[in-house]
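> missing the sequence, but the structure's below:
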């Protein structure tokens, strides 16, 4: 496949509670950058193509990667955040469905 874009896969550390009982949100860091191809997509196309009912706005083609999971947060090169909504694995690549976060 031809991968001309990239997504940054984020990881979020666990939040902490300090001595005063104040909760502090975990810190986001980039786990890895994933080369990919990003295409516009829709919930209607996802249902027509695969029979799944999920809210999606983008379709990503990338190599198989066990770090990409449903619910993961990714950021594209323009800084737009997405949530991974559905993953369809094939023999040597993945279709990853994203929704604007």
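In hand now; what should we look at? Remember, it's a predicted structure, so these values are computed and weren't measured experimentally. Numbering: from 1, shown residues only.
> Please count neighbours and contacts with C-alpha atoms only from this point.
Will do.
> Could you tell me the end-to-end distance of stretch 84-94?
Using CA to CA, to the nearest Å, one end of stretch 84-94 lies 12 Å from the other.
> how far away is residue 11 from residue 49?
30 Å.
> now do residue 8
27 Å.
> cool, residue 82 as well?
From residue 82 to residue 49 the distance is 21 Å (CA to CA).
> Identify the single longest strand in the protein, thanks.
strand 28-40 (DSSP state E).
> And that strand, what does it pack against?
Contact analysis of strand 28-40 by 3 or more CA pairs under 8 Å, 6 or more residues apart in numbering; DSSP states H and E lists strand 5-12, strand 58-62 as its packing neighbours.
> and with 10 Å instead?
If contacts are counted by 3 or more CA pairs under 10 Å, 6 or more residues apart in numbering; DSSP states H and E, strand 28-40 sits against strand 5-12, strand 58-62, strand 73-76, strand 94-100.
> second one coming, line it up with the first:
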């Protein structure tokens, strides 16, 4: 799974609600824009709660959980990156963060 930061100001992207962060999942590089409701990152796991649309678009369950093993400095950088990406774009699409 990959998250990207979007900063669209193009009217077409705004109309399509693609003016926010994007989550991409394999296989098939399925993409979903602004469909994460909640993101929780602890010392040993990342959990995402997706909207019904996001779940369908990505082919994932509504709640996904990724076990993690990271050094403290890597975890801190990951938290900063997740915060930067998931708070980009349209305000109405921002998830609740527990980092």
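Yep, that arrived. Note that the structure is a prediction, hence the values are computed from the model and not measured.
> what's the TM-score here?
Superposed pair, TM-score by TM-score structural alignment, normalised by the length of the second structure: 0.27. Supporting alignment: 54 aligned residues with a CA RMSD of 5.2 Å.
> Tell me which of residue 11 and residue 49 of the first structure has more neighbours.
Neighbour count, other CA atoms under 10 Å: between residue 11 of the first structure and residue 49, residue 11 has more, with 17 against 9.
> isn't the more buried one right up against residue 33?
No: counting by CA atoms under 10 Å, residue 11 of the first structure stays clear of residue 33, with 11.7 Å between them.
> who touches both of these two?
Between them, residue 11 of the first structure and residue 33 share these contacting residues under CA atoms under 10 Å, 6 or more residues apart in numbering: residue 74.
> still on that earlier bit, next, the angle strand 94-100 makes with the longest strand of the first structure.
100 degrees (axes from the mean of the first three to the mean of the last three CA atoms, to 10 degrees).
> Check which element follows strand 28-40 of the first structure along the chain.
Sequence order places helix 43-50 as the next helix or strand after strand 28-40 of the first structure, per DSSP states H and E.
> so what secondary structure elements neighbour that next one?
Secondary elements touching helix 43-50 of the first structure (3+ CA pairs under 10 Å, 6+ apart): strand 94-100.
> State the number of residues packed around residue 66 of the second structure.
10.
> again with residue 44 of the first structure
14.
> go on, the one 3 residues further on?
Other residues lying near residue 47 of the first structure total 13 when counted by other CA under 10 Å.
> Likewise for residue 79 of the second structure?
17.
> isn't residue 81 of the first structure right up against residue 58?
No: the pair residue 81 of the first structure / residue 58 is not scored as a contact, 11.4 Å apart, by CA under 10 Å.
> Now do the shared contacts for the two.
With CA under 10 Å, 6+ apart as the test, residue 81 of the first structure and residue 58 both reach 98-100.
> Please indicate which of these are buried?
98-99 (16 or more other CA atoms under 10 Å).
> Okay, the closest residue to residue 8 of the first structure other than its chain neighbours and residue 43 of the first structure: tell me how far apart.
Distance criterion CA to CA, 6 or more residues apart in numbering; nearest residue to residue 8 of the first structure, sequence neighbours excluded, is residue 33 at 4.4 Å. Distance of residue 33 of the first structure to residue 43 of the first structure, computed by CA to CA: 26 Å.
> When these two are compared, which one has more neighbours?
A count of neighbours by other CA under 10 Å puts residue 43 above the other of residue 33 of the first structure and residue 43, at 18 against 14.
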